[in-house]
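> Any chance you could fold what I've pasted below:
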Amino acid sequence: MTSLAFAATGAAQAAGAAHLPTLVSDQVASKIFAKDATLWGPDAEKESRLRLGWVEAPAVSAPLVAEIIALRAEFTAEGVTHIVLCGMGGSSLAPEVITATAGVELTVLDSTEPGQVRAAVTDRLAQTAIVVSSKSGSTLETDSQRRIFEQEFTSAGIDAKQRIVIVTDPGSPLDKSAREAGYRKVFNADPNVGGRYSGLTAFGLVPSGLAGVDITALLDSAEEAAEILRDDDADNIGLRLGAALGGTVPLRNKVVIVDEGSGIVGFADWAEQLIAESTGKLGTGLLPVVADPGSPEIGEGLGDVLVVRLVGADADVELGANEVSIAGELGAQMMVWEFATAVAGRLLGINPFDQPDVEAAKAAARGLLDATPKATPAIFTDGAIEVRTANDDAGWLAGASTVAEALAALNATLPADGYLSVQAYLDRLANAPLARVRDELAAATSRPVTFGWGPRFLHSTGQFHKGGPAIGVFLQVTGTAPEDLAIPDRPFTFGELIAAQAAGDAQVLADHGRPVLRLHLSDIDAGVEQLKTVVAALAGRHTDA
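From the prediction side, this is the model:
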């Protein structure tokens, strides 16, 4: 059997003691696996009835394995050894963690940033096949990525249809158009599984299997975990984790996830979407914070923080106060966290299967693309950074004339139970070092800080930002790419698309009354270095105070 282990202290332990007896007596575990849609209340019943297929995903997905392996063998025989995944949110995060953990290469293109797109389409094109994944079949980002790859294949004298694999729900617009176009293979996923719960369906398995992962072992691990999770027992790890996540009093709604040698690469990024998008609604929810072992949030003893440590099976971890540790193989962990998130949703009194606020930023971006408004003038410029805000009433920024002063002004708006969200609409590969400002901002503010790459976080924590409690303040970083990239047969470029996505999301946040500071880097390299220097100084001043 798969190796799973769990421990909890303080508020997390107390939450288990308080809620496990009721969860067991109400038969929540067995009812989840019986796909009982009534568990989350009448308002959620219609959606839940359509979204519980994940409980049987390991078994339902098993027949896909042979098809995926056969297609991989065909590609290998043709000299196609490089797989690129064009997908967003639930379509990309699971394959990324699956392949990284297995040590297998998969290029994940989950951006509209021109430089990142160009890097993907110019890398080993002759040896490349792409997997285009979209549950709805109408995802703007993945459609744009498919278009540029199809153009580049054709220009290189490659039969594009033979290099494109589709993963989508049956009957979606992409399902129909892909079959009409005659693409190499169309895989249909289970339509009764939501995107963030889809890691063990075709969305996770097709790109991972084509890249070379042993997906049979992954499914076996998940199936073994499912057998444990269906038991109505107080020792059920999924019930215990769910109680810890959703049942603390008062609610510790900042869930700081830190890897302590779990052997799973990037799991917290996958869990971030699962938890934030599932729970962040109706003014409540859980905000995952992806952290490192030395991150400030872990040792500060904040009253609204729950620390979750991902550990190895044989780890001997000494937990601090109000902490959780959990161990297990990747497939098992995916099942446990999906189950626990559903349990937490029941305790929070929300529907864990909808995402009512995700569409708002998409609609705003589409509106900006159609209207092509003039750029808003900067309030001021400091070096390579232009400073703006999306708020009509931005009295909080009054008097600021440097980036340091603007950041200090934004930090001053943080409520006592708030968080700072950094959103970087840049090439997440080329500009990866920028993510280090997260820890420094956490030190400077003494509050939890999240860091997301745009536009991918719009399919993830974006739901919590709008639908969760109104306690977030937002730092958006954008940049002017040195060279833009046209999208075939579209009236806008990749550069215009990512700019509209950033501006649209900023406006929606501002419309929700959230403070939004926008920093635009006129020279990306110089601007990143300037911003890193400013943030380091802020953290230093805080430390010295």
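> going forward, measure contacts between C-alpha atoms and count neighbours the same way
Noted.
> Compute the number of surrounding residues for Asp43.
11 (other C-alpha atoms under 10 Å).
> same deal with Glu47?
15.
> Wait, Ala15 touches Ala243, no?
Yes: under the criterion of C-alpha atoms under 8 Å, Ala15 makes contact with Ala243 at 5.7 Å.
> Those two: who's more crowded?
The residue with more neighbours, out of Ala15 and Ala243, is Ala243; 29 against 23, by other C-alpha under 10 Å.
> Mind giving me the packing neighbours of the helix or strand containing the more buried one?
Secondary structure from DSSP states H and E places Ala243 in helix 237-246. With contacts defined as 3 or more C-alpha pairs under 8 Å, 6 or more residues apart in numbering; DSSP states H and E, the packing partners of helix 237-246 are strand 5-8, helix 10-25, helix 215-229, helix 330-348.
> Which one of those lies nearest to Ile98?
Ranking the helices and strands packed on helix 237-246 by distance to Ile98, with C-alpha to C-alpha as the measure, places helix 330-348 first at 7.6 Å.
> Report the angle between that closest one and helix 215-229.
Interaxial angle, helix 330-348 versus helix 215-229 (axes from the mean of the first three to the mean of the last three C-alpha atoms, to 10 degrees): 40 degrees.
> now helix 330-348 against helix 237-246, angle please.
Interaxial angle, helix 330-348 versus helix 237-246 (the same axes, to 10 degrees): 50 degrees.
> re earlier: who does the helix or strand that the helix holding Ala243 is followed by touch, helix- and strand-wise?
Using DSSP H and E, the helix or strand that follows helix 237-246 towards the C-terminus is strand 254-260. Contacts defined by 3+ C-alpha pairs under 8 Å, 6+ apart place strand 254-260 against helix 267-279, strand 287-291, strand 305-311.
> Which one, of these, ends up nearest to Arg541?
Nearest of the helices and strands packed on strand 254-260 (C-alpha to C-alpha): strand 287-291, 22.0 Å.
> Report all helices and strands that that closest one contacts.
strand 254-260, helix 267-279, strand 449-453.
> for those, which one ends up most surrounded?
Comparing the helices and strands packed on strand 287-291 by mean neighbour count (mean count of other C-alpha atoms under 10 Å), helix 267-279 ranks first with a mean of 26.
> residues making contact with that one?
Applying C-alpha atoms under 8 Å, 6 or more residues apart in numbering, the contact partners of helix 267-279 are 89-90, 93-94, 97, 196-197, 257-259, 285-290, 337-338, 341, 344-345, 348, 350-355, 459-464, 468.
> now do stretch 10-29
39, 229-234, 239-240, 243-245, 247-249, 306, 321-324, 343.
> let's see this one next to it:
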Amino acid sequence: MMEVSYREEGVASAASSVAGRLVADGVPARLAAGDPTLWGEDAEREAAVRLGWLTLPRYSRELLPVLGGLVERARAAGLTNVVLAGMGGSSLAAEVICATADVPLTVLDTTDPGQVRRALGEQLDATVLVVAGKSGSTVETDSLLRIYERLFTDAGLAPAGRVVVVTDPGSPLEKRAVEAGYDLVLAQPDVGGRFSALSAFGLVPSALAGADVARLLDEAGEVLPLLSRDTGNPGLDLGAALGGAALAGRDKLLLEDQLSAITGLPDWIEQLVAESTGKQGRGILPVVGADPNESGDELVVAIETDLGDVRVDGPLGAQFLVWEYATALAGLLLEINPFDQPNVAESKENTAALLALPDLPAGAPAFVDGPVEVYGGATARDLPGLFAELLNAIPADGYLSIMAFLDRMAAFDAPVPEGADFEQMTDAWMMADPATLRALLALRTNRPVTFGWGPRLLHSTGQYHKGGPQNGVFLQITGAVAEDVPVPGRPYTLGRLQLAQALGDLGALETRGRPAVRLHLTDRAAGVARLLAAAQEA
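Alright, predicted model coming up:
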């Protein structure tokens, strides 16, 4: 069963104050009943078609026979290598479910040619591709489907027996699936992408990979009756803590899960909270994988451990539902609509405009430091100086965001010493991983440093970066492509698309006057090594 406990007096006081207000207005029962008027007139129309997640613990049980049939057919055909092509809410939940269940799932929420090539080279004859997209028109998902269709066909394998499509009714992807004869699972249309963990988007790939999805629904179903209560309601307790703390200035949400049996939940929470609350110049910034700085604007929420201001205990299915409910409440307290994402489309439109040009306008570098080209308005002339400049530019209430449009699996290609033990192997991987830059720069500031992989961050924290408070400093990393991947039927490669996405997002940040610098690695491995070395040259 779920339990939310306050472990710090200031949090308990702020939460109690706002919870009393919510209860007096009948909010817990109204939200549990799906009342779309809670967030005001401007949000009512959207909320009316975005509250289906509250019914998923029951509604999704109807999917179980369908999922059983899909799994049976896949096993009979020897399809054991499950690849998920989906972005944001269409992939993050399944990744957490499968990692927690310890079943293999390859998630392609990327346009990086190296990362895609790696997946393409794995057990093609045993591969089943799940293509997941709510709108059915996401460029990344479309590109990956085209690439796999060509690959299957060229290998003499019929795509129709190897592709499963998950989408909303009436989407272009539904039409395409029907025409191609793909297995098709239609999702509940009144559920937004980031609230879709317990829908077909989370369940189809997870079931195919071997996770027990019926158990997830049981876990969510057990907590569902509590969400209408004024006391003993974990959703209310968590939502009051998030919203109450943010209203009191504690709007940096540090997520701690080191001791949890659930694997990767903060990555899912990050999208849910950032994309739901980061708009109209306000919001809650989730920070994943960071140590607390003991600063006054932090709220540490711990999953199944005492290392935070708030402790959240419960099984994964219940965690999904309670965090969704709490995020909806936090939006209400912040007086924003938690169900829209007004700034996400801007980067997509910028990308499309850039792809239409004969050449991408990368510009001229401000300076070059070994295998790293630096673009932007920096006054420094080497990387250590640039890092110092960026850290000094962070406002007193701000943060630094590192956004890497690179291959998030490439670090595992790093050479390790012969006969190395696991600790030595881990060290070698860390020193080849762009994500290590976050930890190194965090040592030099008392402000939060976040890290995100592009383009997945465009469907997640990207909304907060552009719509949230004007207090972010941005460091984008791109890289030269050694072996590109063409996209069949499209006039671009994955490498060109990836760079256009990066430049498009950078443009969206710059038009808002947000400090942003792009580092381009002319040699990816050497470039990462130079970045990590420079971060240690204070």
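> Give me the TM-score for this pair.
Put the two chains on top of each other and the TM-score (TM-score structural alignment, normalised by the length of the second structure) is 0.94; 516 aligned residues with a C-alpha RMSD of 1.2 Å.
> returning to that earlier point: format the helices and strands packed on strand 254-260 of the first structure as TSV; extra columns: distance to Phe492 of the first structure.
Output for those, formatted as TSV (distance: least, C-alpha to C-alpha, whole Å):
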stretch	distance to Phe492 of the first structure
helix 267-279	29
strand 287-291	34
strand 305-311	43
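> Return the list of helices and strands in contact with the helix or strand harbouring Val83 of the second structure.
In the assignment (DSSP H and E), Val83 of the second structure maps to strand 81-85. Judged by 3+ C-alpha pairs under 8 Å, 6+ apart, strand 81-85 of the second structure is in contact with strand 106-108, strand 127-133, helix 139-154, helix 200-209.
> Have a look at how far, on average, it is from the first structure.
Aligned to the first structure and superposed, strand 81-85 of the second structure gives a mean residue distance of 0.4 Å (mean C-alpha distance after the TM-score superposition for the first structure).
> cool, stretch 140-151 of the second structure as well?
Mean deviation for stretch 140-151 of the second structure: 0.4 Å (mean C-alpha distance after the TM-score superposition for the first structure).
> Would you mind listing the buried residues in that stretch?
Glu140, Thr141, Asp142, Ser143, Leu144, Leu145, Ile147, Tyr148, Glu149, Arg150 (16 or more other C-alpha atoms under 10 Å).
> Check stretch 29-45 of the first structure too.
Ala29, Ser30, Lys31, Ile32, Phe33, Lys35, Ala37, Leu39, Trp40, Ala44, Glu45.
> All the helices of the stretch 351-500 of the first structure, in order from the start?
358-371, 403-412, 437-445, 462-467, 494-511 (DSSP state H, counting those that start in this stretch).
> now, of the ones you listed, which is deepest in the fold?
Most buried of the helices of the stretch 351-500 of the first structure by mean neighbour count (mean count of other C-alpha under 10 Å) is helix 462-467; its value is a mean of 27.
> what's the mean deviation for that one versus the second structure?
So helix 462-467 of the first structure averages 0.3 Å relative to the second structure (mean C-alpha distance after the TM-score superposition for the first structure).
> gap between that helix and the chain center?
A distance of 12 Å separates the centroid of the chain from that of helix 462-467 of the first structure, by C-alpha atoms, centre = their mean, to the nearest Å.
> List the contacts of stretch 218-228 of the first structure.
1-2, 55, 58-59, 62, 200, 236, 329-336.
> Point me to the helix or strand that includes the closest residue in space to Thr37 of the second structure that isn't next to it in sequence.
Leaving out its chain neighbours, the residue that sits closest to Thr37 of the second structure by C-alpha to C-alpha, 6 or more residues apart in numbering is Glu44, at 5.2 Å. Assigned by DSSP H and E, Glu44 of the second structure falls within helix 41-47.
> Type out the PyMOL command that picks the buried ones from the contacts of stretch 10-29 of the first structure.
The PyMOL selection below is limited to those of those classed as buried (16+ other C-alpha under 10 Å):
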select buried, resi 39+229+230+231+232+233+234+239+240+243+244+245+247+248+306+321+322+323+324+343
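> By how much does whichever helix or strand Pro57 of the second structure is part of deviate from the first structure on average?
Using DSSP H and E, Pro57 of the second structure falls within helix 56-59. In the superposition with the first structure, the average deviation recorded for helix 56-59 of the second structure is 0.8 Å (mean C-alpha distance after the TM-score superposition for the first structure).
> Which elements pack onto that helix?
Packing partners of helix 56-59 of the second structure (3+ C-alpha pairs under 8 Å, 6+ apart): helix 213-223.
> matching residues in the first structure for the helix it packs on?
On the first structure, the counterpart of helix 213-223 of the second structure by TM-score structural alignment is residues 215-225.
> Report the mean distance between that stretch and its aligned residues in the second structure.
Counting by mean C-alpha distance after the TM-score superposition for the first structure, stretch 215-225 of the first structure comes out at 0.5 Å.
> Return the set of buried residues in that stretch.
Ile215, Thr216, Leu218, Leu219, Asp220, Ser221, Ala222, Glu223, Glu224, Ala225.
> just these now: which is nearest Ile487 of the first structure?
Ile215 (33.9 Å).
> Ok, which of the helices and strands packed on strand 254-260 of the first structure comes nearest Gly209 of the first structure?
Closest to Gly209 of the first structure of those, according to C-alpha to C-alpha: helix 267-279, at 18.1 Å.
> What residues in the second structure pair up with that closest one?
Across the second structure, the stretch matching helix 267-279 of the first structure (TM-score structural alignment) is residues 265-277.
> Same question for stretch 187-202 of the first structure.
So stretch 187-202 of the first structure sits over residues 185-200 in the second structure, by TM-score structural alignment.
> for the matching stretch, how far is the first residue from the last?
When the termini of stretch 185-200 of the second structure are compared using C-alpha to C-alpha, to the nearest Å, they are 7 Å apart.
> and what of stretch 162-172 of the second structure?
First-to-last residue span, stretch 162-172 of the second structure, C-alpha to C-alpha: 19 Å.
> Centre of the chain to it, how far?
21 Å.
> Next, format the helices and strands packed on strand 287-291 of the first structure as a markdown table and append distance to Ala8 of the first structure.
Output for these, formatted as a markdown table (distance: least, C-alpha to C-alpha, whole Å):
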| stretch | distance to Ala8 of the first structure |
| --- | --- |
| strand 254-260 | 14 |
| helix 267-279 | 18 |
| strand 449-453 | 23 |
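> Those: which one's closest to Gly301 of the first structure?
The nearest among these, by C-alpha to C-alpha, is strand 254-260 at 11.7 Å.
> Could you find the closest non-adjacent residue to the equivalent of Asn411 of the first structure over in the second structure?
By TM-score structural alignment, Asn411 of the first structure lines up with Leu391 in the second structure. In this structure, Leu391 of the second structure finds its nearest non-sequential neighbour in Thr445, 6.8 Å apart by C-alpha to C-alpha, 6+ apart.
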